[in-house]
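next comes the sequence, and after it the predicted model I'd like to discuss.
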Amino acid sequence: MSRVRAAVVGGGIIGVAVARQLTRSLGNVDVTVFEKEDELAAHQTGHNSGVVHAGLYYEPGSLKARLCRRGVELLQEFTAGKGVGYEECGKVVVAHNASELGRLEAIHRRAIANGVPDVRMINADELAAVEPHARGLAALHSPRTAIVDYRAVTNALAGDVTDAGGTVALGVAVTGIEERGPEIRVASTSGTEVYDLVITCAGLQSDRLAHASGDPANPRIVPFFGDYYLLRPEKRGLVKGLIYPVPDPRYPFLGVHLTKRIDGAIMVGPNAFLAAGREAYRRAQVSPGDLGEVLGFPGFWRFAAGNLPTAARETRLVVNSRAFVEEARKYVPELQAGDVTRGPRGIRAQAMTRDGSLVDDFVITGTNRLVHVRNAPSPGATSSMAIAEHIVSEAMDRASLS
């Protein structure tokens, strides 16, 4: 049997997991991963909080719920086998009033239905036992929620790809993809090569790459940045694990929370605000082209018009560090403005439709031999290996490969 020539565009955790899954699902495959940066996990994967989500929030039976639970199992097994640090530090979702308590109880019911292990409702005294410096009316405790270094996971996944004979091409940007009959021509900064199957997992650039190869322009990626602060080392004892708010249906984003990182640091944040560039990680960095594209997109203005309270809240958090800390003090009252320092910034690739709706589900488009992952929503990193199983299975079905 002739060998299948496959390419994956994008060296984030999902792209590399897809490449690994191809080597496991197709024994006769030669896989190449294209990544335009000089390292893997350079964008969303390497700028997230490192949380391994247990599956508390998702509609029972939904694809997101199933992939999350499957993804956690695969991630636990993989990190144990590779010696990558994985810590079940636990998570509390804290309610402060009766309206939040009702929403929290609904999350508890979902978590139980999704099979989240050992999750339970706890009262204020029990919350103090789990997180001595946290305060609230009640909380949902998920002791098996974990943290991990997703950069390390991505590099370990890449090791499996190369061990299976695959290639990871760093510093090689894909400039065009063209389908010609049964073959896909991939043009890059290193030349043009021909493949039988191409899967794009381009994250912040996913819509552009898909559109350039003949896909519809929408949904569009609108980048939102999230800034974090870090607790000073002497204040890390204020937080043992993860302290989260109850999601507020008035806002499209979760809001400020406190997160332990695998290296022991404690992150406070993030906020959520329109980024001045898809890869503008420095606070003064602006990409006029990226920003102009967003401002010329009708969907963004429809989203903004429908979320004025969100804009007011997030603007306050962006310009006022004391307001940022004040949000966190709702959960840890001992926290003071002087207890934090500026931390990292992440950028979220938010898929948005022309009517201003945020896309919160998977969007996989393309043709039989060219598959575009246009949106792989949170918890994408947690679910990465399960998402890879799903994507590769669909791609194989489309291309009639076995």
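Happy to help now that I have it. Residues are numbered from 1 along each chain as shown.

can we go C-alpha only for contacts and neighbour counts from here?
OK.

how much space between V9 and E105?
According to CA to CA, to the nearest Å, V9 stands 41 Å off from E105.

er, S142 I mean
Noted for S142: a distance of 13 Å to E105, by CA to CA.

check L67 too.
For L67, the distance to E105 equals 23 Å [CA to CA].

hmm, back to that, more crowded one of S142 and E105?
More neighbours surround S142 than the other of S142 and E105, with 26 against 17 (other CA atoms under 10 Å).

in addition, the following structure is provided for comparison:
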Amino acid sequence: MARYVVVGGGIVGLATAWRLLIDRPGSDVTVVEKEERVGAHQTGHNSGVIHAGVYYKPGSLKARLCAAGSASMVEFCREHGIPVDICGKLIVATSGEELGRLGALHERALANGLPVSLLEPEEAAEYEPHVECVRALRVASTGITDFGRVCEVLAELIGELGGHVRLGTKVVSVSTTVGGVVVGTDRGEFAADVLVNCAGLHSDRVAKLAGLRPPARIVPFRGEYYELREDRRDLVRGLIYPVPDPQFPFLGVHLTKMIDGSVHAGPNAVLALAREGYSWGRIRPVDVASAAGYGGLWRLARKHWRYGAGEVRRSLSKRLFAASLARLVPEVGAEDIVRAGAGVRAQAISPDGTLVDDFLIVEAERQVHVLNAPSPAATSSLEIAREIVARIPAAG
């Protein structure tokens, strides 16, 4: 009987464990998660968007797994009674300067086989009456769901198939043996034939414990959200996004209808002072030292310090945050939004200061490490799991 230990109880780790149990019945599969609940970090703090795959380079892992993942996630949610709404979204150009980038997105979306269409302002108003634009890209297959609930269902399914989800179990060591891997935790050891590292914000550290030299380091970026006051939710029917800057993996501040009917605004992107730094007041010296001592971050900062400074200003100013939203929906003012928490993105940065754009999966003997899985990882999670399992020899 093959034994697998999956580190990380977010949506990618849980999906991988579930896929292992389906594809390799009779296997011993254990998920170890340091928090007391599943989906506690990136999965539980995102906007719940099921992405269609507009933004990703054709042929990349993101493009391939997002397109397939969008379909399989919708199917999974419907099969298991998880609320899902294929509401579509608009990506809006608010000035003539953005039309070239919007056109390039249109071409990329078509290359990825997506149902998209370019709209004139009066056509965009049929979907979003309060939006202001010079042109918009309509992405019909974008949806929303509750990824936290997806994690809960996956954990239940793992248990039903004979697997185990060990909560409150922190990995402290990884050692290799003649026949496999031993994962040491603060609640004992777990022997495995194969280790699968889906530790998200701590994935590079788990890789180091396992003896690897990761090709990139995780640097945490906090994304802060506001939400529209309940009496202003009628300003947004679905999802409204700006045209993104292709230099960055961040999509810009946008307006997102959530599955519970609320409308979230954000996120921005500021360097977090802890890997789980959901506020400016959350500072962890070891995480600050790790980031500050990494040459890749300094090289990135030298290239893009103006962008970073702008994000910090928007973080500290509700007025500036609202002004960014007003570019999309002019009727939104600072008085219309209230704070709504934050998420932290585990962004891998290469030593040369390049943001790792694609999913990054690294293999070693009896080990698979997911070292970069930001958005659209939740959308793609069921397909990322297939990809991981396909890379593990059947014999374990």
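Nice, thanks for sending it over. Owing to the predicted nature of the structure, the values given are computational and were not obtained by experimental measurement.

TM-score for these two?
For these two chains in superposition, a TM-score of 0.97 is obtained (TM-score structural alignment, normalised by the length of the second structure); 396 aligned residues with a CA RMSD of 1.3 Å.

what are the boundaries of the helices in the second structure?
Secondary structure of the second structure (DSSP state H): helices at 11-23, 61-79, 99-111, 121-127, 147-160, 203-209, 285-292, 295-316, 318-326, 377-390.

most tightly packed of those helices?
Highest mean neighbour count among the helices of the second structure (mean count of other CA atoms under 10 Å): helix 11-23, with a mean of 25.

packing partners of that helix?
Judged by 3 or more CA pairs under 8 Å, 6 or more residues apart in numbering; DSSP states H and E, helix 11-23 of the second structure is in contact with strand 3-7, strand 28-32, helix 147-160, helix 377-390.

translate H257 of the first structure into the numbering of the second structure.
Structural alignment (TM-score structural alignment) places H257 of the first structure against H254 in the second structure.

again, but for P216 of the first structure
Under TM-score structural alignment, P216 of the first structure pairs with R213 in the second structure.

pretty sure E98 of the second structure sits against P244.
No. Counting by CA atoms under 8 Å, P244 is not a contact partner of E98 of the second structure; they are 9.1 Å apart.

who has more neighbours out of these two?
Each of E98 of the second structure and P244 has its neighbours counted (other CA under 10 Å); P244 has more, 20 against 17.

now do the contacts for the residue in the first structure that the more buried one lines up against.
Using TM-score structural alignment, the equivalent of P244 of the second structure in the first structure is P247. For P247 of the first structure, the contacting residues are L254, G255, by CA atoms under 8 Å, 6 or more residues apart in numbering.

endpoints of stretch 204-221 of the second structure, how far apart?
15 Å.

residues in contact with that stretch?
Under the contact criterion CA under 8 Å, 6+ apart, stretch 204-221 of the second structure has outside partners 171-176, 197, 199, 201-203, 269-277, 291, 297, 344-351, 356, 369, 371-372.

how about a cut-off of 6 Å?
With CA atoms under 6 Å, 6 or more residues apart in numbering as the test, stretch 204-221 of the second structure has contacts from 173-174, 269-272, 275, 344-350.

just these now: which is nearest V38 of the second structure?
Using CA to CA, V344 comes nearest to V38 of the second structure of those, at 15.9 Å.

quick one: map that closest one onto the first structure.
Checking TM-score structural alignment: V344 of the second structure goes with I347.

can you tell me the closest non-neighbouring residue to its match?
Excluding the flanking residues, the one nearest I347 of the first structure by CA to CA, 6 or more residues apart in numbering is F225, at 4.3 Å.

tell me, how many residues neighbour M396 of the first structure?
Counted by other CA under 10 Å, the residues lying close to M396 of the first structure total 17.

the residue nearest to it when sequence neighbours are not counted: how many residues sit nearby?
Nearest non-adjacent residue to M396 of the first structure, counting by CA to CA, 6+ apart: S402, 6.6 Å away. Using other CA under 10 Å, the number of residues around S402 of the first structure comes to 10.

how far away is S402 of the first structure from R5 of the first structure?
14 Å.

same thing with A106 of the first structure?
Separation of A106 of the first structure from R5 of the first structure (CA to CA): 47 Å.

then N320 of the first structure?
52 Å.

and the two? Which one has more around it.
Set N320 of the first structure next to R5 and count neighbours by other CA under 10 Å: R5 wins out with 18 against 12.

which position in the second structure pairs with the more buried one?
Using TM-score structural alignment as the criterion, R5 of the first structure maps onto R3 of the second structure.

just checking, that match touches A192?
Yes. If you go by CA atoms under 6 Å, R3 of the second structure and A192 touch, sitting 4.7 Å apart.

now render the helices and strands packed on helix 11-23 of the second structure as TSV, adding distance to E132 of the second structure.
Shown next, in TSV, are those (distance: least, CA to CA, whole Å):
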stretch	distance to E132 of the second structure
strand 3-7	45
strand 28-32	47
helix 147-160	30
helix 377-390	28
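
translate I177 of the first structure into the numbering of the second structure.
If you follow I177 of the first structure across to the second structure using TM-score structural alignment, you land on V174.

same thing with R232 of the first structure?
Using TM-score structural alignment as the criterion, R232 of the first structure maps onto R229 of the second structure.

for its match, grab the count of nearby residues.
Per other CA under 10 Å, the neighbour tally for R229 of the second structure reads 16.

and D160 of the first structure, what pairs with it in the second structure?
Under the alignment (TM-score structural alignment), D160 of the first structure maps onto L157 of the second structure.

fine by me, thanks again.
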